[in-house]
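Visitor: test case, fold it:
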Amino acid sequence: MPQLTIPDVIAPDLAVLFCGINPGLYSAATGHHFARPGNRFWPALHLSGFTPRRLRPDEQDLLLDYGLGITNLVARPSARADELTPAELRAGAARLTRLAAEHTPRFVAVVGVSAYRTGFARPKATVGEQPERIAEARLWVLPNPSGLNAHYQLPALAAEFRALREEAMGSRPANGTSGVP
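Guide: Here you go, the predicted model:
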């Protein structure tokens, strides 16, 4: 059986390239990033002011209109991110570095601090901007928006996304958003 993957939504010179950990089984089946109902990526993206309305996963290509893109560290789908091996995460970090060098986004935002810590060998990393760069891009780590991440409820998650948006795109949200959850 062929492995299902989700295509990158990417273009040169994006403001932010978001990088998920890997597709969940539901996302892999639909072919859309963060597609599982209950995943908070799309609501957080909107509430933080990145998009003027809440996009649906099947509208992921519209991200490019806002200077945004999306990829994954690991292409292999799994039920849970903790099913990935450290070697897969390290290989994903190397691939993400190549993508950043090729497409030159201003920011790369890894969505999942545990995966970032393992993939990039930064065991003490925290959410927020990182001191190192990835290629020439500024590097940011966001909390995992999965419904399984109980540490961050939607308002706190949107606040972390908003901090990135304000740094990457200025304090004014996309047209039509209040920027307030």
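
Visitor: C-alpha from now on. contacts and neighbour counts both.
Guide: Fine.

Visitor: could you report the neighbour count for residue 132?
Guide: 11 (other C-alpha atoms under 10 Å).

Visitor: right, and it touches residue 138 too?
Guide: Yes: contact criterion C-alpha atoms under 8 Å: residue 132 and residue 138 qualify, at 7.4 Å.

Visitor: so which elements touch whatever helix or strand residue 115 lives in?
Guide: Using DSSP states H and E, residue 115 sits within helix 113-119. Under the contact criterion of 3 or more C-alpha pairs under 8 Å, 6 or more residues apart in numbering; DSSP states H and E, helix 113-119 touches helix 86-103, strand 137-142.

Visitor: this one as well, want them side by side:
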Amino acid sequence: MLLIPFNNFVLYPALQRAGVTLTALRKMGAGIAFSGLSWIVIGSLQLIMDGGSVIAITWQVLPYALLTFGEVLVSATGLEFAYSQAPKSMKGSIMSFWTLSVTVGNLWVLLANASVKSESVTNKIAETGISVTAFQMFFFAGFALLAALVFALYARSYTMQDHYRSTTP
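Guide: Model (predicted):
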């Protein structure tokens, strides 16, 4: 939660002074990408540990920081964006769809993780020479970065609405 005021009062004004135009959709796309980067860091750390090296537990701070930063950019910005884009009569419905999208995402992760438990999938992963855990982290990183790219491409053509505090239905 400390990142939200930091972003609003320090980071975003600094980026705007540097000439970077921030929109809600750009923040969300960046948040998805930062989440992907966190999984790359986790996968890399796992590869180091799989190779027999011992690493300090403090290395966990970096992926957690990246993931938390990405989460703040997606969740806080996304909720505000969804609320601002919906007309008054649809604000409750759009918030319900936001929660539904989180549920669908969690179910997708559950299915992806369950599929790795299959012996045939585990054997295929073993053929790559990396551990199942590292493979999963790189898989989710690749998926997140692909999602960030698709999101950014779609966001370029999105027409913004202004229903943030609209009083008409």
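
Visitor: and the TM-score between these chains?
Guide: Overlay of the two chains. TM-score (TM-score structural alignment, normalised by the length of the second structure): 0.26; 65 aligned residues with a C-alpha RMSD of 4.6 Å.

Visitor: need the next SSE after whatever helix or strand residue 120 of the second structure lives in, C-terminal direction.
Guide: According to DSSP H and E, residue 120 of the second structure maps onto helix 119-128. Following helix 119-128 of the second structure in sequence order, the next helix or strand is helix 132-155 (DSSP H and E).

Visitor: residues of that next one that come out buried?
Guide: For helix 132-155 of the second structure, the neighbour count (16 or more other C-alpha atoms under 10 Å) marks 132-142, 144-145, 147-149, 151-152, 155 as buried.

Visitor: now it and helix 119-128, what's the angle there?
Guide: If you take axes from the mean of the first three to the mean of the last three C-alpha atoms, to 10 degrees, helix 132-155 of the second structure sits at 90 degrees to helix 119-128.

Visitor: contacts made by helix 132-155 of the second structure with the rest, please.
Guide: 25-26, 29-30, 32-33, 35-40, 42-44, 46-47, 113, 116, 122, 125-126 (C-alpha atoms under 8 Å, 6 or more residues apart in numbering).

Visitor: which of the residues you listed are buried?
Guide: 25-26, 29-30, 32-33, 35-40, 42-44, 46-47, 116, 125.

Visitor: picking up where we left off before, okay, and the common contacts of residue 132 and residue 138 of the first structure?
Guide: By C-alpha under 8 Å, 6+ apart, no residue touches both residue 132 of the first structure and residue 138.

Visitor: would you mark the buried spots in stretch 133-141 of the first structure?
Guide: 134, 135, 137, 138, 139, 140, 141.

Visitor: turn those into JSON lines, including distance to residue 90 of the first structure.
Guide: Converted to JSON lines, those look like this (distance: C-alpha to C-alpha, whole Å):
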{"residue": "134", "distance to residue 90 of the first structure": "14"}
{"residue": "135", "distance to residue 90 of the first structure": "16"}
{"residue": "137", "distance to residue 90 of the first structure": "18"}
{"residue": "138", "distance to residue 90 of the first structure": "19"}
{"residue": "139", "distance to residue 90 of the first structure": "16"}
{"residue": "140", "distance to residue 90 of the first structure": "17"}
{"residue": "141", "distance to residue 90 of the first structure": "16"}
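
Visitor: which members of those residues are the farthest-apart pair?
Guide: Pairwise distances across those peak at 15.5 Å for 135 and 141 (criterion: C-alpha to C-alpha).

Visitor: for residue 28 of the first structure, see how far away the residue lying closest to residue 133 of the first structure once chain neighbours are set aside is.
Guide: Spatial nearest neighbour of residue 133 of the first structure, excluding adjacent residues (C-alpha to C-alpha, 6 or more residues apart in numbering): residue 139 at 5.3 Å. Plainly put, residue 139 of the first structure is 26 Å away from residue 28 of the first structure if you go by C-alpha to C-alpha, to the nearest Å.
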